[in-house]
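Colleague: from the sequence below, what's the structure:
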Amino acid sequence: MKTILAIDSFKGCMSSSEVEETIAGVLNKNGVETLCLPMSDGGEGMLPVFTSAMGGTLEPVYIHDQMMRRVDAQYGVMPDGTAIIEVAQACGLTLVKEEERNPMRSTTYGVGELLSRAIKRGCRNFIIGLGGTGTSDAGIGMIRALVDIFARGKSFDEALKTELGECRFTLASDVDNPLCGKNGAAHVYAPQKGATPEMIEQLDRRARLFAEKSALHFGFDKSNEPGAGAAGGLGYAFMQYLGAEMKSGADLLLDLTDFNGKIKDADLIMTGEGSADRQTLMGKLPQRILMRGKQLGVPVGLVAGRVEDREELLSAGFSFVESITPEGMPLEDAIKKEVAFSNLRRFATSLVYEKT
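Modeller: As a prediction, the model looks like this:
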């Protein structure tokens, strides 16, 4: 029996590789052939997953975080010169303590610095992972950094045509929110980044004003494009100012790794994420993998740290939907790494017995 493991990270707890290697360790001991394919949809952990899958290397850099403090970061470089950028390296929510979170002050300036390092290295093709940010500045900080670095003595339009004109940007994200409004970046995502109700209104007004001025300047407006609200509005800035194209992060990785070719002779695909519910079916990685399994007639099972809406997930076509966390275990205990590893091994052992 051949089982493909294609599981996203259990965010804040275990990486994709850690989840898959733990399950594979149990299955392999019991005679089950496994193939581990570390996964990411463009969010947390995207950088090592994409870089490894594409045979690249990680380049260390020194930039500013969202509070303008110096911080170590990395970007990936592929053999063909393509750069992999995970914006959370510069403005990730996990880079600041909970009491420091303030999207009125936080900036995406470091994202612009990351881009500039790769551009100066000679990279012209970029895959950008949008996710896990602690900012909501509509990408204003990123644009400011690019102006500071590339537009010295010239207009930003001139810099766009020269230093940035040859660059191509592909955005990896599963978010389809617009920039502004009730479904926009501020209203939907800023609360988890520390925004109060008053801040949310201010952030939304700021983003709307930025988009209006940008539209007057360029003669077109990308603020209502699907994904413009991703990463606190970074999606908008990339599309409006840098001509970026938005793609499903999951599909992008699956295509780059020839996922369909790897699963065609499999007996089972196991996918998953930290928390699974009906939103999983809204274009997230497990749903994308389910679609591919259906196309090739390979059953797809779902495992998660936490599961809600089980019947809805089963109705969508998953062959099983399982939580590794025992019923009644408090969340603060379940997300402890050693506890999660133990729960994951228990799940894998139960799976072996069910299949034999």
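Colleague: please count neighbours and contacts with C-alpha atoms only from this point.
Modeller: Fine.
Colleague: so which residues of the stretch 1-150 of the chain form helices?
Modeller: Remark: helices assigned in the stretch 1-150 of the chain by DSSP state H, counting those that start in this stretch are 16-29, 46-53, 88-91, 109-121, 140-150.
Colleague: tell me which stretches of the stretch 151-300 of the chain form helices.
Modeller: Secondary structure of the stretch 151-300 of the chain by DSSP H, counting those that start in this stretch: the helices cover 156-161, 185-189, 197-218, 234-242, 249-256, 259-263, 285-296.
Colleague: make a markdown table from those and add mean neighbour count and distance to residue 92 to it.
Modeller: Below are these laid out as a markdown table (neighbours: other C-alpha atoms under 10 Å; distance: least, C-alpha to C-alpha, whole Å):
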| stretch | mean neighbour count | distance to residue 92 |
| --- | --- | --- |
| helix 156-161 | 16 | 26 |
| helix 185-189 | 25 | 13 |
| helix 197-218 | 16 | 18 |
| helix 234-242 | 24 | 13 |
| helix 249-256 | 20 | 18 |
| helix 259-263 | 15 | 29 |
| helix 285-296 | 20 | 20 |
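Colleague: got those as CSV, with distance to residue 102 columns?
Modeller: What follows is these, written out as CSV (distance: least, C-alpha to C-alpha, whole Å):
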stretch, distance to residue 102
helix 156-161, 29
helix 185-189, 12
helix 197-218, 9
helix 234-242, 17
helix 249-256, 27
helix 259-263, 40
helix 285-296, 29
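Colleague: one more sequence to fold, the one below, so I can look at both together:
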Amino acid sequence: MKILLALDSFKGCLTSEEVEDTLAHALAAQGMETRSFPLSDGGEGMLEAFVAALHGHIVSTSVHDSLMRSIEAPYGITSDGTTIIETARACGLTLLSAEERNPLIATSYGVGELIADALHRGCRKFIIGLGGSGTSDAGRGMLRALVDAFAQGGTMEEVITRDTADCRFTLACDVRNPLYGRNGAAHVFAPQKGATPDMVEELDRRARHFAEESARRLGWDMSSRPGAGAAGGLGYAFMQYFQTDSRSGADLLLDFIGFDEALQGVDLVITGEGHADRQTLMGKLPERVLQRALAHGVPVRLVAGRVDDKDILTAAGFAGVDAITPDGMDTEEAVKPEVARQNIREWVRRELDPVHLSSQR
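Modeller: Presented below is the predicted three-dimensional model:
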């Protein structure tokens, strides 16, 4: 039996590669052939997944995190000079302790520093992964860093137009929210970044004001475009100031790795993520894997650390939907890497032994 592994990371626990490596070893012990595609939809793990798919390499540079502390942040460069940036490596929520989270002061400045470093290396094509940010500054910090890096005088619009005119940016993004309003960046995402209700209102007001000012200066307004609210409004800044295209991060990576072609001769696809629920069906990576595999007549099993809305996920077309975490195990224990690996092994032995699979055909 030939099984294709196409999983996202189990966020905060195991990387995509670690999940798939554990599955592959467990399945090999059952006599099954596997092929692995470590994946990401633009959030955690995006950098390594895209660098591997595009046969690039990783470099690093000194930037500032969202509290303007100096850190080393990595990004990728491919053989044709395409830069791959996972914005969370510079302004990610995971870089902050719970006590430090404050989107009123958190800045995306470090993302601009990553872009500037790549520009100085001669790179002009960029893939920007949006997700996991600890900011809600509508990308103003990122833009300010670029102005500071190319301080030759002029307004923000003039500096950015002059120094990035020959650049092409593609956003890897699965968020569809606008910049501001009840479905915007502040109201939907800022609470998980430490914002109180009063902070949410202030962040939304700031985003609206920035969008109005930018529209007056540039003559167009991208604030309502789907994805403008991604990464605390970083999506908006790229769309407004760089006329950036946005694509599903999952579909972009699946195209790069030749996923559809790899489905030939495959008996089963296993996909998954840390927590699967009805939101999985809103364009997240497992849903995109499902749709492509079903188009080729290949069944897909969904496995996750935790599962909610199992009936909805099953009705969407998954051949099986399973949580690896045993009932009664608390989350703090379940997210320990070795515990998660053991739970994966147990799931394989329980659900994917050859006899069990044969009985399901």
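Colleague: before we move on, the earlier item: any chance of the helices of the stretch 1-150 of the first structure in JSON lines with distance to residue 264 of the first structure and mean neighbour count as columns?
Modeller: JSON lines is the format used below for these (distance: least, C-alpha to C-alpha, whole Å; neighbours: other C-alpha atoms under 10 Å):
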{"stretch": "helix 16-29", "distance to residue 264 of the first structure": "19", "mean neighbour count": "19"}
{"stretch": "helix 46-53", "distance to residue 264 of the first structure": "19", "mean neighbour count": "22"}
{"stretch": "helix 88-91", "distance to residue 264 of the first structure": "34", "mean neighbour count": "29"}
{"stretch": "helix 109-121", "distance to residue 264 of the first structure": "36", "mean neighbour count": "21"}
{"stretch": "helix 140-150", "distance to residue 264 of the first structure": "42", "mean neighbour count": "19"}
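Colleague: of all the ones you listed, which lies closest to residue 301 of the first structure?
Modeller: For these, proximity to residue 301 of the first structure was assessed by C-alpha to C-alpha; helix 16-29 is nearest, at 13.2 Å.
Colleague: just put the helices of the stretch 1-150 of the first structure in TSV and tack on distance to residue 100 of the first structure.
Modeller: Supplementary listing: the helices of the stretch 1-150 of the first structure in TSV, determined by distance: least, C-alpha to C-alpha, whole Å:
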stretch	distance to residue 100 of the first structure
helix 16-29	28
helix 46-53	25
helix 88-91	13
helix 109-121	17
helix 140-150	18
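Colleague: residue 225 of the first structure is nearest to which of those?
Modeller: Among these, helix 140-150 comes nearest to residue 225 of the first structure, with 17.4 Å by C-alpha to C-alpha.
Colleague: which stretch among the helices of the stretch 151-300 of the first structure comes nearest residue 31 of the first structure?
Modeller: helix 259-263 (18.8 Å).
Colleague: what's the closest one aligned against in the second structure?
Modeller: Taken onto the second structure by TM-score structural alignment, helix 259-263 of the first structure occupies residues 259-263 there.
Colleague: give me the distance from that stretch to the chain's centre.
Modeller: Remark: stretch 259-263 of the second structure is offset 22 Å from the chain centroid, using C-alpha atoms, centre = their mean, to the nearest Å.
Colleague: still on that earlier bit, residue 280 of the first structure is nearest to which of the helices of the stretch 1-150 of the first structure?
Modeller: Once the helices of the stretch 1-150 of the first structure are compared by C-alpha to C-alpha, helix 16-29 is nearest, at 16.6 Å.
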